[in-house]
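no sequence for this one, just the structure:
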C-alpha cells in the first residue's frame, strides 16, 4: 500500500531549496555539485489567523556542521505545501504565498538556524504612515483607492462595498493599520494575499465574487486530538452606538440585537447609518466565540484557511450541533516528513441564547 508522503517547495530569491534542505523527502533528488546532500530541515510551520493580516512562517534548520550560508533579512520566500502521494490525502502542492524574512536566529549547541518571515504583501508603502480624510464615499471606493495606491487588486465583498462612509479620518496611520481598523469596525476579514486586498464579512458564505464557500466537514475519525471549551466571558446580546444629529443638535443612540445587555460602543459617529453599521458588526461579534474547539488532524490539509465554515461530526449532540468557523490554521512539516494541521475553531453563534 502506498505510504503517505508529504512534500514542499521553498523558493528563496528564485531558487527552490526544498531538495537541498530535505533530500530524504524526495528520494529522486540529484546530488548537488556531486556532493551528498545533508538533511537539515528540523521543522517548518505556517500560521494563519482570522484577524491577523500577516501570515507567519518559521523554518528551523540544522547547522551542525557550520556549512549553512547566512540568511539575510529582507529576502523573499515562496512556499507551497502538500502531499506528494499516499492514501486518504489529496496529492499536490498548495501555494501558500510569498513571505519576507524579518528575523533570523542562531543558537546552539546543537547549532540551528531559525528563519522567521511574514506575508510579503504587507511590507513597503502599505506600512507607511499617512494623514488623510474620506468624506461622502462608500467603503468599496475607499478600499479600492487604497488598493490602487499600493499596487493591489481590490476584492471587496458586495455586502460591504456599497456601505456609506460619511466621514472618516486616517490620522498618522499606515494603510495596514487603517485597513485593520476598518476590519474591526465592519466585522470583516481584512488582509492582503497574492497581490489582492481582500475584505469580506467574517463567516461569509460566499467569496468576494459571490461564489459559495460551502462548509468543510470534519470527523472525529480524521482527528488525532481535540479540546472543547466554554470560556468564561462577558456575554452581550446586542450593541448600541451613538451618533450626532446635526438637525436636532444632540446625540442619539441606535441599538441592534437584544437590548438586555448591549455592548456600548465608546466612539460617536457622524450619521445614524454609520452608527448602525458599527452596532450591527458588534452584535455579530457578540454572537461568536461562546464555544471554542481545538482540532488536530491525523493527516494535515494545508488547503484549510481561516474564515472557512466547519461542521463537526462524531463527538456528541452539543459539539456536533454547533456551527463552527476556522479562527486559526497552523500547518507543520517535521524532519521525518510528517505533515500536520492544527485548527482553532470558534462558534458562529451563541447556541445557548438561541435555545433560550
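Alright, I've got the coordinates. Being a predicted model, the structure only gives us computed values, none of them experimental. Numbers count the residues shown, from 1 in each chain.

C-alpha from now on. contacts and neighbour counts both.
Noted.

now the helices for the stretch 101-250 of the chain?
139-149, 158-161, 175-186 (DSSP state H, counting those that start in this stretch).

and the top helix by length along the chain with helix 175-186, angle?
For the chain, the longest helix by residue count, based on DSSP state H, is helix 272-287. Interaxial angle, helix 272-287 versus helix 175-186 (axes from the mean of the first three to the mean of the last three C-alpha atoms, to 10 degrees): 80 degrees.

what's next to helix 272-287, contact-wise?
Applying C-alpha atoms under 8 Å, 6 or more residues apart in numbering, the contact partners of helix 272-287 are 164-166, 185-187, 235-245, 254-257, 263, 265, 268-269, 348-350.

Now do the helix or strand just after that helix: which elements does it pack against?
Where DSSP states H and E defines the elements, the next helix or strand beyond helix 272-287 is strand 292-297. Counting contacts by 3 or more C-alpha pairs under 8 Å, 6 or more residues apart in numbering; DSSP states H and E, strand 292-297 is packed against strand 223-229, strand 339-347.

how about whichever helix or strand comes after strand 292-297: buried residues?
Counting by DSSP H and E, the next helix or strand C-terminal to strand 292-297 is strand 309-313. Within strand 309-313, the residues scored as buried using 16 or more other C-alpha atoms under 10 Å are 309-312.

Okay, one more to line up with it:
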C-alpha cells in the first residue's frame, strides 16, 4: 500500500546514506505521532518494505532503492516514531556465510555470478578488462558473498555499490576518469573541510610472491603515478598464481594507499546528483581544487533545515 500522501505531513526528517566500497545504503525516517497512529493502527512490522525517492518538485528524483524496516523507536513527549531501515537486498541468504570455489573465472565474471544469485543487475564499464585477471581457482571461505566480493575488489582495484536493484562494479581508474557530474563552489557550501596527508603515501610498491612453477620468490616493482613526499616504498608479500596477478595486486594496493592523498568533506544544499561513485569538481579552494570521487553521500531532509547533502570524497585529479 502506498501511503506517501498520508504521511508526508508527519515527516520530521529523512536521512539517507549512500556508500561506495561494497557497503549497503541506510535509511531513517522520523515521524511526528501526536495522533498516536504509528504506535497504534499504523504500527509497522519489522521487515515491511519501504521505497524512497528524493528530490525537488518538477525535477528528476534520486531513486534510493528499496529498504526493509529493521528497527523502530518511539520517543516522547512529544511523540516521535523513528523507523530505521536496511537495504532490501540484504536478505537472510545474503547474510549467510558461504564456502565456495570459483575456477577459471575473472573478477567481473564472479561479480556477475553473485549479482545473478540475488536478482541484481550487474553494471560495469565493460565485460572485459585488462585488470580482470582470470583465476585458476579462488576460494571463498566462510564469508558472506558481498564480503568476499569486497575483498576481491579491493585487492584488484575495483569498487562497487548496490543501489536500486543494481550491483555497480567498476575499476577504480574507470570511475576516477568519468567526467564530473556537477561543479561545487565555495559559495555553494554550508561547511567544508579538507585533509592533505603524507603518511602512508608511497613512491612505489614492491610485491613479492612465490612462483608455483619456478619454485622461486619473485619480486616486482610498480611506480606511483606521482612521487611521494616521503619517498617511502610499500612492500607487500602475498600469494599469487602468476605475474599478471602480482602486477594487478601491486597496482591495486599502491592505489588503495595513495588515493587518499587529498580528501574532502563538503555539505551544501540538497543535490540528487551527489551519489557514491560520481565525480564532482570542487572550485574555489585554490591548491585543493580538482575532481573528487564521492565515496559517501548523506542526504538529509528536515523541516528545520530543508534538504541538504553532505559528501565525503577523495581527489582523483588536480
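Cool, got the structure. Every value quoted in this text rests on a predicted model; they were computed, and no experiment measured them.

Can you pull the TM-score for these?
The TM-score (TM-score structural alignment, normalised by the length of structure 2) is 0.87; 308 aligned residues with a C-alpha RMSD of 2.5 Å.

Identify the residue of structure 2 aligned to residue 308 of structure 1.
Aligning on TM-score structural alignment places residue 308 of structure 1 opposite residue 278 in structure 2.

That match: neighbouring residues, count only.
Residues within reach of residue 278 of structure 2, counting by other C-alpha atoms under 10 Å, total 21.

Okay, it and residue 233 of structure 2: tell me how far apart.
Distance of residue 278 of structure 2 to residue 233 of structure 2, given as C-alpha to C-alpha, to the nearest Å: 30 Å.

residues near residue 95 of structure 1, how many?
Neighbours of residue 95 of structure 1 (other C-alpha under 10 Å): 16.

for the one 5 residues further on, same thing?
Taking other C-alpha under 10 Å as the neighbour definition, residue 100 of structure 1 ends up with a count of 22.

doesn't it fall inside a strand?
Yes. Counting by DSSP: H, G, I helix; E, B strand; the rest coil, residue 100 of structure 1 is found in a strand.

which ones are touching it?
Contacts of residue 100 of structure 1 (C-alpha under 8 Å, 6+ apart): 73-77, 117-120.

And it, what's its match in structure 2?
Residue 100 of structure 1 maps onto residue 68 in structure 2, by TM-score structural alignment.

ok so, going back, looking at the buried residues of strand 309-313 of structure 1, which is nearest residue 229 of structure 1?
Residue 229 of structure 1 has its nearest neighbour among those in residue 312, at 14.7 Å by C-alpha to C-alpha.

Generate CSV for the helices of the stretch 101-250 of structure 1, with mean neighbour count and distance to residue 287 of structure 1 as supplementary columns.
Converted to CSV, these look like this (neighbours: other C-alpha atoms under 10 Å; distance: least, C-alpha to C-alpha, whole Å):
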stretch, mean neighbour count, distance to residue 287 of structure 1
helix 139-149, 17, 24
helix 158-161, 16, 19
helix 175-186, 19, 15
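
Could you dump those helices into TSV and include distance to residue 50 of structure 1?
Converted to TSV, the helices of the stretch 101-250 of structure 1 look like this (distance: least, C-alpha to C-alpha, whole Å):
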stretch	distance to residue 50 of structure 1
helix 139-149	19
helix 158-161	18
helix 175-186	11
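
Quick one: the residues in structure 1 that the one helix or strand residue 27 of structure 2 maps to pairs up with.
Following DSSP H and E, one finds residue 27 of structure 2 within strand 26-32. Aligned by TM-score structural alignment, strand 26-32 of structure 2 corresponds to residues 56-62 of structure 1.

Distance check, residue 143 of structure 1 against residue 339 of structure 1.
37 Å.

Over to residue 126 of structure 1?
From residue 126 of structure 1 to residue 339 of structure 1 the distance is 33 Å (C-alpha to C-alpha).

So between those two, which is more surrounded?
Taking neighbours as other C-alpha under 10 Å, residue 126 of structure 1 and residue 339 compare with residue 339 leading, 25 against 20.

Structure 2: which residue goes with the more buried one?
So, by TM-score structural alignment, residue 339 of structure 1 is matched to residue 307.

How about residue 133 of structure 1?
Aligned partner of residue 133 of structure 1 by TM-score structural alignment: residue 101.

who's in contact with its match?
Contacts of residue 101 of structure 2 (C-alpha under 8 Å, 6+ apart): 137-140.

6 Å instead?
138-139 (C-alpha atoms under 6 Å, 6 or more residues apart in numbering).

and if you look at residue 291 of structure 1?
With C-alpha under 6 Å, 6+ apart, residue 291 of structure 1 has these contacts: 229-230, 346-347.
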